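In: structure of the sequence below:
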Amino acid sequence: MGIMTTDKTKTVGEALIDILEANGVDVVFGIPGVHTVELYRGLAGSKIRHITPRHEQGAGFMADGYARVTGKPGVALVITGPGLTNTITAMAQAYQDSVPMLVISGVNARSSLGHGKGRLHELPDQRAMMATLALMSHTLLDPNDLPSVLARTFAILQSSRPGPVHIEIPTDVMAEKISIGAITATAVKGPRAARSGVEKLADKCRQATRPAILCGGGAIGAADQIRQLAEQIDAPLITTVNARGMFAGHPLSVPASPSLAPVRDLLADSDLVIALGTQMGQTDYDMYADGGFPELDNLVRVDIDADQLARGPSASLPVLSTVDQLLGDLLPMLEGLTGHADGAGRAAACRDAVFAGLGPKMKAEVRVLETIVETLPGCIIVGDSTQVIYSGNLYFEPGRPKGWFNAATGFGALGYGPPAAIGASVGEPEAPVVCIVGDGGFQFSLAEIGSARDCGARVIFLVWNNDGYGEIRNYMLDCGIEPEGVTPSAPDFSKIAEAYGLPAVLLGDVSELAGALTELAGVSGPSLIEIHETNTHGATA
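Out: Prediction:
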């Protein structure tokens, strides 16, 4: 990122690409159409790579996966009308999981807006529709506003709770010429806590005898600082789904869901709980909707979003700040502090109790996940909503930060995994990426394996085949409901892979997984492994 100098008159589409490039955008995901071709005019001559999905929802999910591993906004470029409505599900997932995403769409010519004359791809009020789920939705009516609108966009994406931003550009505006001077990258920091609040937290840390730390996705960028804090006050480190892997292998790490009784007991027994960058929402803290998360008398919440501090569990000390800036101010105040709270012992007891409480099927699924991490060090595991992912969300330690994320939390969109894994691979091409997806969820976005082939994404698609929607089938049975609509037929995934030119392996025994992963990790592009829950020996017990 930096300053790009230009003294030429350019079209809005060309200037858009220049500004994106100056702000560090190196990839866009999209499907061109008549309503966006002018936005592509400057793309071929830029350094920005274009990835073409098979569906605009895939463009959004790819942008999501890219953003999670790089920390930069994922950018999707889609046509007006159906292109944008196809992207809404991905935007909603990004909103729920606080993932920075920029969606740039076309919209019909300014003179047609609001008249309802049946133009191609017309919606009654596209911007108003998008404003319900975007942090900002803006219609570029004046072409000269482009630099200021994008500056505002990147300021929002950098300085507040991340999520999707939408900009729509009318087709007649795209080709208009504008003059822009030097383009400066937008650089804005989020909120920083008042010194008085930091001092109060420092006092609590000094006084605590049984502290604990909760980490959410908003804490990932401050992992080293958090580790230092935890070691100083001797506090177990409990990570939610989007924070898993931050402290892999550390004796204080508790990679388990706060929805589980042993984790809740640990928190209830703590005299100080510091929650860093976590929404404390239901899918992490009350997965079973039993209302059993304990009331915490000495809860400190640190969040970038003032609204979020007012929601959920009330805190004895709410702190409006980015996690890194808060810890940058806090740690010098604690210099020389050495806690003796048996943090490692408390963490180990919690880990043991969580694993012991899992059923045989879940333990088998966690062992599959452990095999992946042991076989492919440094890998990224991207999941869809499928049973093995639910087990991992309850208890599993990935081998690295940003090495575990999925759609079985937040918005919970099926079909998320395959395109998000492609985005992750594009964002970090040297890392092996494993996408775990069920046979039902895979069929939501099956064609995206072609996109993976086109862009050379090193993704191993690991299909967990349980002959339908197994999680929902079991839930129906638990509720005393005769299962209906939960057994959609699946294709022969190996033949589908072959049709796209991907190598594929159907495992007869789970013990073959490590060998298959090792072999396919050497493939220059995507590949596929299938585990059948009943036909693959060892898959469930």
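In: okay, CA-based contacts and neighbour counts for the rest of this
Out: Noted.
In: any idea which helix or strand carries the residue of the chain most remote from its centre?
Out: Distance from the centre of the chain peaks at residue 117, with 39.1 Å (C-alpha atoms, centre = their mean). Counting by DSSP states H and E, no helix or strand carries residue 117.
In: got it, and the one 10 residues further on?
Out: Secondary-structure assignment from DSSP H and E places residue 127 in helix 126-131.
In: chain center to that helix, what's the gap?
Out: Helix 126-131 sits 23 Å away from the centroid of its parent chain (C-alpha atoms, centre = their mean, to the nearest Å).
In: who are the contact partners of residue 229?
Out: Listed by C-alpha atoms under 8 Å, 6 or more residues apart in numbering, the contact partners of residue 229 are residue 331.
In: buried sites along the helix or strand containing it?
Out: Using DSSP H and E, residue 229 falls within helix 223-233. Using 16 or more other C-alpha atoms under 10 Å as the test for burial, helix 223-233 gives 223, 225-227, 229-233.
In: to check against the first, give me the structure of this:
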Amino acid sequence: MSERNGGDLVVESLAALGATTVFGLPGQHALGAFDALRRSKLEYVGLRVENNAGFAADAYARVTGGAAPLLVSTGPGALMTLAALQESAAASVPVVAIGSQVPVAGLGGGRHGYLHELVDQKASFRDIVKSVHTVRTASQIPSALAAAWETALTAPYGPVWVEIPQDVLLAPVTVPPVGELAAEPRPLRPRAELVAEAAALLSRAERPVVLAGGGVVRAGAEAELRALAERLDAPVACTFGGKGAFPWEHPLSLRSWLEDRHTTDFLEDADVLLVVGSGLGELSSNYHTFRPRGRVIQVEADLGKLESNHPALGIHADARLALGALAAAVGERRDAAAPGVVAALLERVRERIDGQDLGLERGVLAAVRDALPEDAPSFWDMTILAYWAWSAWPGPMHSAQGAGGLGYGFPAALGAAAADRTRPVLAVSGDGGAMYSIAELATARQYALPVTWLIVDDGGYGILREYMTDAFGEATGTELARPDFVALAGSFGVPAVRTSPERLRDDLAEALAAPGPSVVVLPACLRMFAPTHLG
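Out: Now for the predicted structure:
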């Protein structure tokens, strides 16, 4: 096709908005857009399952800090992205999902019997994404994509859905190529009177504490958080989604032991607790057992989460802008005892773990930590080792704990690797979660992505086995037949090795240092540390 069409407007618009990479999977109604990719400078990374393409886009957005385009087809292809978009919504990740539609004449459903036709496709996305955009003519494409892009990158970040009919993608266009598109996210600034009130409370506090959530990481507010904490001498705990928001070894760092009752008690005892970028949901509140006794200040970009679980001085704002304003407004507060108080709390946590005979689990996590280069990102599936990492991993990590779906780790790691091929990326899965993503070994091989996939093979859904055994005395539906993962990876042309806890560090380090994808399989039955949220 020598002439340009609606598909060209899609890829030209994405490039004008700053995109360099597109994730997706083609389908009949979307072929006009995929053909246009051939004529563009955008890099296309095609995965084997649409849900995995969504996870890859999610991770790309997380590591780059920008929006990530996801391109899929109508009906089944579109619906397959829903679990991935739910994770992006729960974790506030800006994914711009673009799906095709049946021809314009068929919009509304059922009249023409088109393949993949849904009565109301966009209705399936409304409860998940921030906004839905339907295009009906080619001239609407650039503006619709710009509006979607702006919405995705406006705090709180989140996924958006754009759908474009097949005939609009294929229709010839005579307008000039898209040059510039305006998509300026609106800054979500804190109100001055709220900053002043919060600053006064923090300045007068005797026991101020900060709880930093994922909103701090998404906003890139790590420097502002550290400045405020050091100005107040306030201890800082990070939620599981907020890993990396505050330095792990800092003398004011309470780290992330949020499922430990000692930490919960410490947070409850604060006379002023500043919660930033967290809705204090199930995991961040130790399964809703957290009962603050002092004044709570909550900074949250998602209006629906503001004071949704606890009364607070609510500040609807971007975390970076709010923390910067607070750091400038608070009075300097010195507390020489704060580091000792933090150290004493961490010692109590350590003693509790020491008393539970969990040497295997702690050794495995330490081996993974030692093998991974300091600047290499890691992506974790919903598996026991990831649950350990939420509390004990000493730096940034990415997991699917926002929505909690299986299959995130490996395709997400592929998305991160597509953003930067100069450093290795680690994916961690259990054998159950790994089966969601086996097809993506072909993707890893096709694009030579430097991802090392650690599969902890315990013969089933390990965490569900543990939950059911604890609750009912025995587990049902958790035991799984599984392949020889080493041989299976080899059939894809991906190097693989079976390791042991004793060899894990060296085998994993070797795999991470090698170019391209690799798989390391660890047969092991890991246990969780005893929960303390009922204490």
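In: quick revisit: out of the buried residues of helix 223-233 of structure 1, flag the one nearest to residue 523 of structure 1.
Out: The nearest member of those to residue 523 of structure 1, counting by C-alpha to C-alpha, is residue 223 at 32.1 Å.
In: on that earlier part again, what comes up buried for the helix holding residue 127 of structure 1?
Out: 126-127, 130.
In: give me the contacts around it.
Out: So helix 126-131 of structure 1 is contacted by 81, 107, 137-139, 166, 168 (C-alpha under 8 Å, 6+ apart).
In: in structure 2, what stretch matches that helix?
Out: The alignment of helix 126-131 of structure 1 onto structure 2 (TM-score structural alignment) spans residues 121-126.
In: and stretch 345-363 of structure 2, how far apart are its ends?
Out: 22 Å (C-alpha to C-alpha, to the nearest Å).
In: chain neighbours aside, what residue packs nearest to residue 268 of structure 2?
Out: residue 292 (4.2 Å; C-alpha to C-alpha, 6 or more residues apart in numbering).
In: which position in structure 1 aligns with that neighbour?
Out: With TM-score structural alignment as the criterion, residue 292 of structure 2 matches residue 295.
In: equivalent analysis for residue 364 of structure 2, please.
Out: Checking with TM-score structural alignment, residue 364 of structure 2 has residue 368 as its match.
In: within the helices and strands, which one has its match?
Out: Residue 368 of structure 1 belongs to helix 360-375, assigned by DSSP H and E.
In: so how far is the helix or strand following that helix off the chain centroid?
Out: Following helix 360-375 of structure 1 in sequence order, the next helix or strand is strand 380-383 (DSSP H and E). On the basis of C-alpha atoms, centre = their mean, strand 380-383 of structure 1 sits 10 Å off its chain's mean C-alpha point.
In: quick one: average offset of strand 380-383 of structure 1 versus structure 2, please.
Out: Mean deviation of strand 380-383 of structure 1 relative to structure 2 after superposition (mean C-alpha distance after the TM-score superposition for structure 1): 1.2 Å.
In: where does the next helix or strand after that strand end up in structure 2?
Out: Using DSSP H and E, the next helix or strand after strand 380-383 of structure 1 towards the C-terminus is helix 387-394. Across structure 2, the stretch matching helix 387-394 of structure 1 (TM-score structural alignment) is residues 384-391.
In: quick one: the equivalent of residue 71 of structure 1 over in structure 2 and residue 366 of structure 2, what's the gap?
Out: Under the alignment (TM-score structural alignment), residue 71 of structure 1 maps onto residue 65 of structure 2. Residue 65 of structure 2 sits 28 Å away from residue 366 of structure 2, taking C-alpha to C-alpha as the criterion.
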